[in-house]
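got a predicted structure plus its sequence, pasted below:
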Amino acid sequence: MSNNNLPEPDTPAASLRGATRLEHDLIGNLEIPDAAYYGIQTYRAIQNFRLSDIVLSDYPALVKALAVVKHAAADANHALGGLEPKRHEAIVHACERIAAGEFIDQFPVDMIQGGAGTSTNMNMNEVVANVGLEYLGHAKGEYAYLHPNNDVNMSQSTNDAYPTAIRLGLLMDQQTLVDSLDRLIQALAAKSAEMAGVVKMGRTQLQDAVPMTLGQEFQAFASTLSDDARYLREDAPKLLHEVNLGGTAIGTGINAHPDYPRVAVDRLAAISGHPMRLAPDLIAATSDMGSFVMLSSAFKRLAVRLSKICNDLRLLASGPRTGIQEINLPARQPGSSIMPGKVNPVIPEAVNQVAFTVMGNDLAINMASEAGQLQLNVMEPLVVFKLFESSRLLARAIDMLRELCIEGITANEAHCRHLVEHSIGLVTALNPLIGYENSTRIAAQALATGRGVVELIREEKLLDDATLEKVLSPESMLRPGVAAA
């Protein structure tokens, strides 16, 4: 019987009432639901950490990556004579199944946890052991035949296996974000081509500036994000390739064969398909969070740019009758419980809020990274939680923005043209043709009378219609100097 009066964890596996098995650890004994592949240390973590309601299984890439790390470790231990063949075979069998997506629901530990990730590491050790025990023909919990610590965790510490898995998991997860971003860039570029002939006013400081095209505006959005896509695709992965696997507790490699780090990392690269390499200083690599800080900064930069684009979309679609209204955003839902006919820009608004979350996550990551002491950073669980959350939120927000907003945007071409012709800013484009004095006089007269700049120029016959059309053509907006030639 249990010597512990802690409540039952509220998880699917633990809620099953029926057969149990007795497991023992440093603290004492506990009855574990026999349907669960995890064991006593995972069970205690479920009881202790009821914080975010976001658990390891919510991020399958992290779970799969840790299984790959355990696979590589088992291969290295077997090759170096530390792990006998049957146990090695059972561990590899279990790791391959987990890495393929099985047993993901057996990882119910909260992402925010004390212990520097020990609960995460032990959750994997216990699931691998129990899946391996079944493969060997034994019951769950019969650890004499395959032990979570002695066998699955051989030559490892949480302090090297966990951060290695974080890096590999982020590499596995990154492609989703990059693919989503590439599709958004393509959609913005397509919209740019579609609206290449729509002349409008550019604005600085929310005031009329000089003419441009909507195509140019949307191409600028695409170009801005292309820089982030290139960084995430080409440079960010390099931050994650260097690992401390084999450093064990603090980077000295205690309890591991001298050749273990090299063999284990070589196997990790081979199994994962990523060019993982051993850090040159394992003690430094065990406590340093610098690569995570840099990756989070890249996420933040992308979030800032996305938010600015969404601000612009909301402004350009504002109104519809009393705002700028140069573009129409797809209507997605009624906008008010009291104002009939109102439709809000809900998709860009939601992306803004995701961006703010990512910016906040970056601050949390910076603070957690700074808060490490001496040879370990115990705040690493928060770092990994916020990195995976930012990556997932950004990918989902980008897909939502593309599918539910960008692809359905239409231009109000006639209204754009009207705003250009009536804008005082148009005189800047006409200045080389009519001179500074005429431009100043026309601008003042337009302001005083409310009449359009083009109308006044026609009235004074300062330019003929053909020249005006040339000035206001998309070609003039796209290629500086055409109108003045």
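Yep, it's here. Here the structure is a predicted model, which means the values were calculated and not measured.

could you use CA atoms for every contact and neighbour count after this?
Will do.

quick one: buried residues of the strand or helix carrying Ala187?
With secondary structure defined by DSSP states H and E, Ala187 is part of helix 158-194. Neighbour-count burial for helix 158-194, with 16 or more other C-alpha atoms under 10 Å as criterion, is recorded at 158-174, 177-182, 184-185, 187-192.

same check on stretch 196-216?
Residues of stretch 196-216 classed as buried by neighbour count (16+ other C-alpha under 10 Å): 196-202, 208-216.

what is the helix or strand just after the helix holding Ala187 packed up against?
Beyond helix 158-194 on the C-terminal side, the first helix or strand identified by DSSP H and E is strand 199-204. Applying 3 or more C-alpha pairs under 8 Å, 6 or more residues apart in numbering; DSSP states H and E, we find strand 199-204 packed against strand 207-213, helix 413-421.

need those in CSV with distance to Ala270, can you?
Output for these, formatted as CSV (distance: least, C-alpha to C-alpha, whole Å):
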stretch, distance to Ala270
strand 207-213, 50
helix 413-421, 55
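
to Gly117, which of the ones you listed lies closest?
Gly117 sits nearest to strand 207-213 of all the helices and strands packed on strand 199-204, at 52.4 Å, using C-alpha to C-alpha.

now for the closest one, which elements pack on it?
Strand 207-213 sits against strand 199-204, helix 426-434, helix 474-478, with contacts defined as 3+ C-alpha pairs under 8 Å, 6+ apart.

now with 10 Å, please.
If you count contacts as 3 or more C-alpha pairs under 10 Å, 6 or more residues apart in numbering; DSSP states H and E, strand 207-213 packs onto strand 199-204, helix 413-421, helix 426-434, helix 474-478.

next, the one to line up against it:
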Amino acid sequence: MADLRIERDSLGPMEVPADALYGASTARAVENFPIARRPLPPRIVHVYGALKQACAEVHAEMGTLDGRRAEAIAQAAAEVARGLHDAHFPVDVYQTGSGTSTNMNVNEVVATLANERLGLGRVTKAEGGVHPNDHVNKGQSSNDTFPTVMHVACALTLRDDLLPVLERLVTTLGERAEAAGDTVKIGRTHLMDATPLEVAHVLGAHATAVREAAGGIRRAVDRLCRDLPLGGTAVGTGLGAPPGFAARVLARLSDRFGLSLREAEDHVAAQSAKHAFVEAHGHVRTCALALAKVANDLRHLAAGPRAGPAELRLPAVQPGSSIMPGKVNPVLCESVLQVAMRVLGNDATVTLADLAGVGSIFELNTAMPVMADAFLESVALLARAVDVFEARCVRGLSVDAARCHELVERSLMVVTALVPRLGYDLCAEIADDAYRTNRTIREVVLERGLVPAEELDALLDPVRLARGGQ
């Protein structure tokens, strides 16, 4: 049997693994919530550590906590922030909706580490030492710290993990557009042939969409950094927090993370609902939709290689079939699309978690852990998917110029360029004739003697058509 020690909380004694840094409250949560059997993402814990460190340092400055305890707490919390003790944060994602179990897990680990520093042994509570509630959690509540932490953690993940790969994808799409030169392809609307445009137009439009999505992510970062509930404590009234405490803590965290973190003007509003969080994930959802459009268009334009458009060539990264030799599939595009599906599912979770009567009830939202987990998963999946998609698919994309020219020449919709010269009705007749007889528009017009050959060449010039007839 594993070595155990006895820890106590307000409900009584609990057996805790002897080598664990956490205490009774965490042990109860582990017993109560064997649901997902995985904890919240480490970034939540790391930001929580930074928060507890800042709180201890501010208490020391304000004289609201003695220097000996404050220093021990700050040093212990700094280790948590650096990820040195991640194995001691086992609380499940699906726990108490306020995140209290995670907050207490952090409080207990920090208290134990602080008590060890003070020479009092591996205990969460010690006479003359650090107490997880009285000292580590001083001036705080789970109700204001957990939502603050989830906002900061998500803002950091968006800025540090997702934005750089989006910007790289924008650059690569731009480079591929430039490499396409003035190659013209047939346009398609309603999945049917339309008038021509340049391949560069298509890839440039994708670059624009991703660039705009990145702009949305920047707005999401800003939204997450505003109206932070720290300082509201239990219900937004600030009971137990020294005046000016939250502003000082957020100033320290702003300097540490390079974010402009701002305390809420209305703490009750900031704690009772999570509208800002839903708004921020909405930008993540829009980003997923933009990426899905890019991936889907590329895989369709590369479909073939002989019975589809095959205007683009995607890098062959793996055999595509266990039964069909030589088959290669657009697997990286499919990966991006599946990630987008997951993000949309996570968006539904985040939204439902803020729904009145479900998550946001009276003075507190009680579905914050699942919101944080869904948000961070969305960003992590998108960041990894974009990283691979850019490096292994888009960067190696090429254009089959001959195939593009063939499809433009055979397209019926180039007849649109003749409408000003011949009129709509006659052009519709020409298109129908070309379709029924399996000929090109050029062939039908020349046979009928409707337009001289030299003039027709100018009117049907692919580059001219792709540039609006100019």
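Received, thanks. As the structure is a prediction and not an experimental result, all values here were calculated from the model.

TM-score for this pair?
Laid over one another, the chains give 0.93 as their TM-score (TM-score structural alignment, normalised by the length of the second structure), with 463 aligned residues with a C-alpha RMSD of 2.1 Å.

out of the helices and strands packed on strand 199-204 of the first structure, which gets nearest to Gly481 of the first structure?
Evaluated over these, closeness to Gly481 of the first structure peaks at strand 207-213, with 13.2 Å, by C-alpha to C-alpha.

the second structure: which residue goes with His422 of the first structure?
With TM-score structural alignment as the criterion, His422 of the first structure lines up with Arg410 in the second structure.

now for Gln53 of the second structure: which residues touch it?
47, 59, 70-81, 110, 136, 249, 252-253 (C-alpha atoms under 10 Å, 6 or more residues apart in numbering).

any idea how far the counterpart of Phe257 of the second structure in the first structure is from Met359 of the first structure?
Phe257 of the second structure maps onto Ser272 in the first structure when the alignment is built from TM-score structural alignment. From Ser272 of the first structure across to Met359 of the first structure, the span is 30 Å (C-alpha to C-alpha, to the nearest Å).

who has more neighbours out of those two?
Met359 (21 against 16; other C-alpha atoms under 10 Å).

re the thing from before, out of the helices and strands packed on strand 199-204 of the first structure, which gets nearest to Tyr145 of the first structure?
strand 207-213 (71.5 Å).

can you tell me what part of the second structure that closest one aligns to?
Using TM-score structural alignment, strand 207-213 of the first structure pairs with 192-198 in the second structure.

quick one: contacts of that stretch?
By C-alpha under 10 Å, 6+ apart, stretch 192-198 of the second structure touches 177, 180-189, 204, 404, 407-409, 411-417, 462-468.

any idea how far the spatially most central residue of the second structure is from Arg395 of the second structure?
Taking C-alpha atoms, centre = their mean as the criterion, Val379 is the residue nearest the geometric centre of the second structure, at 2.4 Å. For Val379 of the second structure, the distance to Arg395 of the second structure equals 22 Å [C-alpha to C-alpha].

if we can go back for a sec, out of the contacts of Gln53 of the second structure, which end up buried?
47, 59, 70-81, 110, 136, 249, 252-253.

which ones among the residues you listed lie within helices?
Counting by DSSP state H, the part of those found in helices is 47, 59, 70-81, 110, 249, 252-253.

what is the aligned counterpart of Arg395 of the second structure in the first structure?
By TM-score structural alignment, Arg395 of the second structure lines up with Glu407.

nearest spatial neighbour of its match, chain-adjacent residues omitted?
Ala187 (6.4 Å; C-alpha to C-alpha, 6 or more residues apart in numbering).

what do we get in the second structure for the one you found?
Per TM-score structural alignment, Ala187 of the first structure is aligned with Thr172.

isn't that match right up against Ala207?
Yes: counting by C-alpha atoms under 10 Å, Thr172 of the second structure touches Ala207, with 8.3 Å between them.

give me the common contacts of these two.
Joint contacts of Thr172 of the second structure and Ala207 (C-alpha under 10 Å, 6+ apart) are Leu166.

so which strand or helix has the residue nearest to Ile365 of the first structure when sequence neighbours are not counted?
Excluding the flanking residues, the one nearest Ile365 of the first structure by C-alpha to C-alpha, 6+ apart is Val383, at 5.1 Å. If you go by DSSP H and E, Val383 of the first structure is part of helix 380-404.

since that was my last question, I'll sign off now.
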